[in-house]
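Chemist: Okay, predicted coordinates and the sequence, questions at the end:
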Amino acid sequence: MSETAGAWIEQFEALSGLPQPLRDDLVNGSQVVEIPAGTQVFGPGQTADSLLLLLEGTVRVQQRSETGREVFLYRVHAGESCVLTTACMLAFEDYSADGVAETDLRAVAIPRATFDDLVGRSPLFRDFVFKAYSRRIIDLFTLIDHIVFQRMDVRLAARLLELADTDGVVRATHQVLGTELGTAREVVSRTLSEFQRRGWIAQSRGEVRLLANDGLAVLARAGGDR
């Protein structure tokens, strides 16, 4: 195994401490893969046969109801793994949600055989898996709390600040923002119109430009002061 082949481990601090024999087994039993933006990484009914550790890019995980409504669950960023994949691999269950590459991805695919072997043999690897799992579970409970108890304008303000690029532009339709927040497009449209009336944003087709981050930030913080 060359040094370059295992260099990706350094992006995961918890894994960089693996003893060399286990580190070699992890690298030799895994594969670095590249996935184009827009690709469905996994979908409902599919078998979870590899754990992906993201090196570059983001994966959006969402669930679709029987009526066709989509609800955003979470994003997986570089340096993270997908909690749904972890849960499915541990429980030998099929996926119940969609994972879509929002950007071009570079990731490490750890096949089930390697995953099962290291979970059984290495307390450090097992700790890495379950710590990542528990953090995301907490995030999901926070999401449920926000959907049930937090005002929509507060949630939308926070999400706009989160999604804005370096130029202060959110490239998303009202429908996409509704999916992000688990609400109807019409609710997002009304709330954005109010933000625009206040001078906080400007809207154009498929874009929202942030003009007054301070106003949005004050509103977003109001949700944390309940």
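Modeler: Received the coordinates, thanks. Just so we're clear, the structure is a prediction, and the values are computed from it rather than from any experiment.
Chemist: only C-alpha atoms for contact and neighbour calcs from this point on.
Modeler: Fine.
Chemist: If you count neighbours, what's buried in the longest helix along the chain?
Modeler: Ranked by residue count under DSSP state H, the longest helix found in the chain is helix 123-149. Within helix 123-149, the residues that count as buried by 16 or more other Cα atoms under 10 Å are 124-125, 128-129, 133, 136, 143, 146.
Chemist: Report the central residue of this structure.
Modeler: residue 75 (1.1 Å; Cα atoms, centre = their mean).
Chemist: how about the strands of this structure, start to end?
Modeler: In the chain, the segments counted as strands under DSSP state E are 31-35, 40-42, 50-56, 59-64, 70-76, 98-101, 105-111, 169-170, 201-204, 207-210.
Chemist: And those strands: which comes nearest residue 152?
Modeler: strand 70-76 (14.5 Å; Cα to Cα).
Chemist: For the closest one, buried residues please.
Modeler: Taking 16+ other Cα under 10 Å as the criterion, strand 70-76 shows 70-76 as buried.
Chemist: name the helices or strands packed onto that strand?
Modeler: strand 59-64, helix 123-149, helix 174-181 (3 or more Cα pairs under 8 Å, 6 or more residues apart in numbering; DSSP states H and E).
Chemist: Just send the strands of the chain back as a markdown table, with distance to residue 14 too.
Modeler: Formatted as a markdown table, the strands of the chain follow (distance: least, Cα to Cα, whole Å):
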| stretch | distance to residue 14 |
| --- | --- |
| strand 31-35 | 19 |
| strand 40-42 | 25 |
| strand 50-56 | 13 |
| strand 59-64 | 21 |
| strand 70-76 | 17 |
| strand 98-101 | 25 |
| strand 105-111 | 15 |
| strand 169-170 | 33 |
| strand 201-204 | 41 |
| strand 207-210 | 37 |
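Chemist: this is the comparison structure:
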Amino acid sequence: MLSELQEAFGFLFEKELIDEIASTGTLKKVSAGEKIIEIGDYVTGMPLLISGAIKILREDDDGDELLLYFLERGDTCAMTLNCCLGQTRSEIRAVAESDTTFVMVPISKMEEWTGKYKSWRNFVFESYHSRLSEMLETIDALAFLNMDQRLMRYLRDKAKINGDENIQSTHQQIAYDLHTSRVVISRLLKKLELDGRISLQRNQIKVIDL
């Protein structure tokens, strides 16, 4: 675990903090599509991503999901941090976008390190800022972008997060993430293909316009 932490977070944290994370954290590996945190769960730790990607989702009263943002290597989830420090139930669902490895840090250490390590304190504050900015972008997209613009933004984000212009996803899954219907997504994907911005294959979308 130590070498993986050093590679993912060595540019952010001093060696002493890396050593403490390795000695107190729990290494976890999950497969693509696996739930990591469920809405309503009590969160007892904060994830530090070593590899892979996680998508963070909200759910409305009807059970429909909306994608808030993605987490990738070197990130953590500010929403999770907030639940940990406030000892409240999770208001988000975290699902592995791809095969993912992360270290779960216990609550007690998070508070201790905030006072002990300036690098940890800066990391926490920067994480809050980054996640807030991403949520504001999501709100702006809902308020100001047409669905075809939202869809293209979503496809580019997925391609970037996964490091692959070929996206393995069904039309229904995309519809869930964007809080719309499969019929709408299928129609807009066909339009984007006709415009030369994507190429459609079975359960795969190639993003041309990156």
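Modeler: That came in fine, so what should we check first? From a predicted model like this one, the values you see are computed outputs, not experimental measurements.
Chemist: Which single one of the buried residues of helix 123-149 of the first structure is nearest to residue 40 of the first structure?
Modeler: residue 136 (20.8 Å).
Chemist: Any buried residues in stretch 78-98 of the second structure, and which?
Modeler: In stretch 78-98 of the second structure, residues buried by neighbour count (16+ other Cα under 10 Å) are 78-85, 89-98.
Chemist: against the first structure, where does that stretch fall?
Modeler: Using TM-score structural alignment, stretch 78-98 of the second structure corresponds to residues 83-103 of the first structure.
Chemist: What lies in contact with that stretch?
Modeler: 35-51, 57-64, 112, 129, 132-133, 136-137 (Cα atoms under 8 Å, 6 or more residues apart in numbering).
Chemist: And stretch 154-163 of the second structure, by the same measure?
Modeler: Outside stretch 154-163 of the second structure, the residues touching it (Cα under 8 Å, 6+ apart) are 52-53, 70, 72, 98, 165-167, 207, 210.
Chemist: and with 7 Å instead?
Modeler: Residues outside stretch 154-163 of the second structure that contact it (Cα atoms under 7 Å, 6 or more residues apart in numbering): 53, 72, 165-167, 207, 210.
Chemist: Go ahead and confirm residue 165 of the second structure touches residue 204.
Modeler: No: at 10.0 Å, residue 165 of the second structure does not count as touching residue 204 under the criterion of Cα atoms under 7 Å.
Chemist: So between the two, which is more surrounded?
Modeler: residue 165 (20 against 15; other Cα atoms under 10 Å).
Chemist: gap between that one and residue 206 of the second structure?
Modeler: To residue 206 of the second structure, residue 165 of the second structure is 6 Å away according to Cα to Cα, to the nearest Å.
Chemist: same question, residue 121 of the second structure
Modeler: 40 Å.
Chemist: Make JSON lines out of the buried residues of helix 123-149 of the first structure and add distance to residue 186 of the first structure.
Modeler: Listed next are these as JSON lines, based on distance: Cα to Cα, whole Å:
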{"residue": "124", "distance to residue 186 of the first structure": "48"}
{"residue": "125", "distance to residue 186 of the first structure": "46"}
{"residue": "128", "distance to residue 186 of the first structure": "42"}
{"residue": "129", "distance to residue 186 of the first structure": "40"}
{"residue": "133", "distance to residue 186 of the first structure": "34"}
{"residue": "136", "distance to residue 186 of the first structure": "30"}
{"residue": "143", "distance to residue 186 of the first structure": "21"}
{"residue": "146", "distance to residue 186 of the first structure": "19"}
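Chemist: Which single one of those is nearest to residue 27 of the first structure?
Modeler: Nearest to residue 27 of the first structure among the buried residues of helix 123-149 of the first structure, with distances taken as Cα to Cα, is residue 125, at 12.9 Å.
Chemist: Please say which position in the second structure that closest one maps to.
Modeler: Checking TM-score structural alignment: residue 125 of the first structure goes with residue 120.
Chemist: now residue 173 of the first structure
Modeler: In the second structure, residue 173 of the first structure lands on residue 170 (TM-score structural alignment).
Chemist: Tell me how many other residues crowd the nearest residue to its match once chain neighbours are set aside.
Modeler: What sits nearest to residue 170 of the second structure in space, not counting adjacent residues and going by Cα to Cα, 6 or more residues apart in numbering, is residue 203, at 5.1 Å. Residue 203 of the second structure has 10 neighbours, counted by other Cα under 10 Å.
Chemist: Contact partners for residue 203 of the second structure?
Modeler: Residue 203 of the second structure neighbours (Cα under 7 Å, 6+ apart): 168-170.
Chemist: Can you tell me what it aligns to in the first structure?
Modeler: Checking with TM-score structural alignment, residue 203 of the second structure has residue 206 as its match.
Chemist: That match and residue 154 of the first structure, how far apart?
Modeler: In terms of Cα to Cα, residue 206 of the first structure sits 21 Å off from residue 154 of the first structure.
Chemist: Please apply the same query to residue 98 of the first structure.
Modeler: From residue 98 of the first structure to residue 154 of the first structure the distance is 26 Å (Cα to Cα).
Chemist: Excluding chain neighbours, what is closest to the equivalent of residue 135 of the second structure over in the first structure?
Modeler: By TM-score structural alignment, residue 135 of the second structure lines up with residue 140 in the first structure. Counting by Cα to Cα, 6+ apart, residue 73 is the residue found nearest to residue 140 of the first structure once chain neighbours are left out, at 7.1 Å.
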